[in-house]
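>>> Next input, structure requested:
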Amino acid sequence: MSNEEKVIGVLGGMGPEATASFYMKVIKETKVTKDQDHFRTIIDSNPKIPDRTQAILYDGPSPVSEMIKTANNLKLAGATVAVMPCITAHYFYEDIQKEVDIPLHHVLKGLNKYIDEECSGVQKIGVLSTTATKNTRLFETHLHNKEVVYPNDFEQEHKVMQAIYGKNGIKQGNTGQHPKALLMEVAERLIKEEGCELIIGGCTEVELVLNATDLSVPFIDPMRVAARDLTRSEKIG
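Okay, the predicted model is just below:
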């Protein structure tokens, strides 16, 4: 397969910085010797898509129609496969895929395959995600034969969600020490008290402040796995 046969479409804006970060992952995961070896990548960063957590938990506006429109924009622009750099958005995956006739890469299915291949001995996995992702059991649905552990209710709302959505949080443009400290505190408790052997950045904002050197067990960024899958697979989807 040549690079010209696959054009990667990024259904972005959820949030914008996570979208930009994902594009850098695509670049870094592509094996190249010159500019022309990179994949053509079309990004529609649409921050007007309604918030996924608000829609799932609090009866906020549905993001589905705007996500479908954005995905179809990518197809019209020439994308042959699309991807959403937002984990919570995968709650709506089926609703979007049935209305879009290019493949929509499923980040969590790809993550499950990666863990089976690269971390087969791991049994207990800690997940730092939005409350919507936690409550809809997205990781339990797609990570097979693994025990998924989330922060307790207090940690989830007062630390993880504050790190993501709070007034000094990542979605406010703060990728500094404040959100990082909150997430590291929760992650280390999951490791030390719950016995988690692996931590997953279950929200695309989490990987903007945490990385593999921060924790005492391996840390996996699902969007880096997705970038790896999209740039190395021989299949269009």
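
>>> Could you use CA atoms for every contact and neighbour count after this?
OK.

>>> tell me the strands in the chain, going along the chain?
With DSSP state E as the definition, the chain shows strands at residue ranges 7-12, 40-45, 81-83, 104-105, 124-128, 147-149, 198-201, 219-220.

>>> Can you give the distance of the third one from its chain's centre?
Taking C-alpha atoms, centre = their mean, to the nearest Å, one finds strand 81-83 lying 13 Å from the centre of the chain it belongs to.

>>> go on, the last one?
Between the centre of strand 219-220 and the centre of its chain there are 12 Å (C-alpha atoms, centre = their mean).

>>> Can you name every helix or strand that it contacts?
strand 198-201 (3 or more C-alpha pairs under 8 Å, 6 or more residues apart in numbering; DSSP states H and E).

>>> Can you name the residues in contact with the strand it packs on?
With C-alpha atoms under 8 Å, 6 or more residues apart in numbering as the test, strand 198-201 has contacts from 122, 124-129, 187, 191, 207, 210, 217-222.

>>> this one next, for a side-by-side:
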Amino acid sequence: MPTRWKKVGIVGGLGPLACAYFYARLVELTPADSDSGHPEVMLLSSPDVPSRLAHLSEGGPSPVPALQRVARRLERAGSEVIAVPSVTTQAFLDEIAAAVAVPVIDMLTAVIEQLRTAGVHRPALAVTDGTRRAGRLHQALTAAGLTPVYPDRHDQARIQQCVTLVKAGRSRTARVRFRSLASAPWVSAGDAFVIGCTDLSPLLPDLPPGGHDVGDLYARAILAQAATP
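Now for the predicted structure:
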């Protein structure tokens, strides 16, 4: 147990359910035996942030100015560590970090370190179209010696549809569709199923054996950064 927690700021709304679920997992993974043992957390869910997917996939409005505004507001509110719980949004992490003086924790580095520690070599990734197009996660994985496995075009479209359903408030429908993807043939080509999008995290809280969720991996990294001896 740390003697003091740094105050954690969460850039929310990426999407809203994903970040709410991330906060819940942050609470559940905190090594505390009472309410007072948890870190102070500020979650700012701003509906003004343009779609990261639309920008990366279709050249829509840049989300950077809005993301920077959210980060500055969290810093002004006292955040000492900032979390951005969205794999797709990591494409803009450098710009977000440049807007504040406090650490903005890199999700990709945290995820890869923990996958390597777990002995994963060929992660079967369920990620958004935007994450695949941006290529940052793929490049980071391959640079670390991991070989990512992706679904075919049909299953990739089904994954993206699940993300769209979640953002439209239809998570129950998305949950049913996503569960079948965890046992699809392309998954067996890897050595671990990895949920690589926090919008998908709430759809499969009970991971298959050996599975990993980037939201959980990131939550553990944030707690490690926030803990003080």
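
>>> Do you know the score for how well these two fit?
Once superposed, chain against chain, the TM-score is 0.91 (TM-score structural alignment, normalised by the length of structure 2); 224 aligned residues with a C-alpha RMSD of 1.7 Å.

>>> coming back round to it: as TSV, the strands of structure 1 with mean neighbour count and distance to Val64 of structure 1 would be great.
Converted to TSV, the strands of structure 1 look like this (neighbours: other C-alpha atoms under 10 Å; distance: least, C-alpha to C-alpha, whole Å):
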stretch	mean neighbour count	distance to Val64 of structure 1
strand 7-12	26	12
strand 40-45	18	15
strand 81-83	25	15
strand 104-105	22	14
strand 124-128	24	24
strand 147-149	18	27
strand 198-201	24	24
strand 219-220	21	27
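
>>> For my notes, please list the ones you listed in CSV and give distance to Leu111 of structure 1 for each entry.
Formatted as CSV, the strands of structure 1 follow (distance: least, C-alpha to C-alpha, whole Å):
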stretch, distance to Leu111 of structure 1
strand 7-12, 18
strand 40-45, 21
strand 81-83, 13
strand 104-105, 11
strand 124-128, 12
strand 147-149, 13
strand 198-201, 10
strand 219-220, 9
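
>>> Now do the residue lying closest to Val32 of structure 1 once chain neighbours are set aside against Val7 of structure 1, distance only.
Of all residues not flanking Val32 of structure 1 in the chain, His38 sits nearest, at 6.5 Å (C-alpha to C-alpha, 6 or more residues apart in numbering). According to C-alpha to C-alpha, to the nearest Å, His38 of structure 1 and Val7 of structure 1 sit 10 Å apart.

>>> now Glu188 of structure 1
For Glu188 of structure 1, the distance to Val7 of structure 1 - C-alpha to C-alpha - is 39 Å.

>>> do the same with Ile220 of structure 1
Counting by C-alpha to C-alpha, the gap from Ile220 of structure 1 to Val7 of structure 1 is 25 Å.

>>> Kindly report the same for Ser45 of structure 1.
In terms of C-alpha to C-alpha, Ser45 of structure 1 sits 16 Å off from Val7 of structure 1.

>>> Please enumerate the helices of structure 2.
16-29, 52-58, 64-76, 93-98, 107-117, 129-134, 136-143, 153-167, 171-181, 214-226 (DSSP state H).
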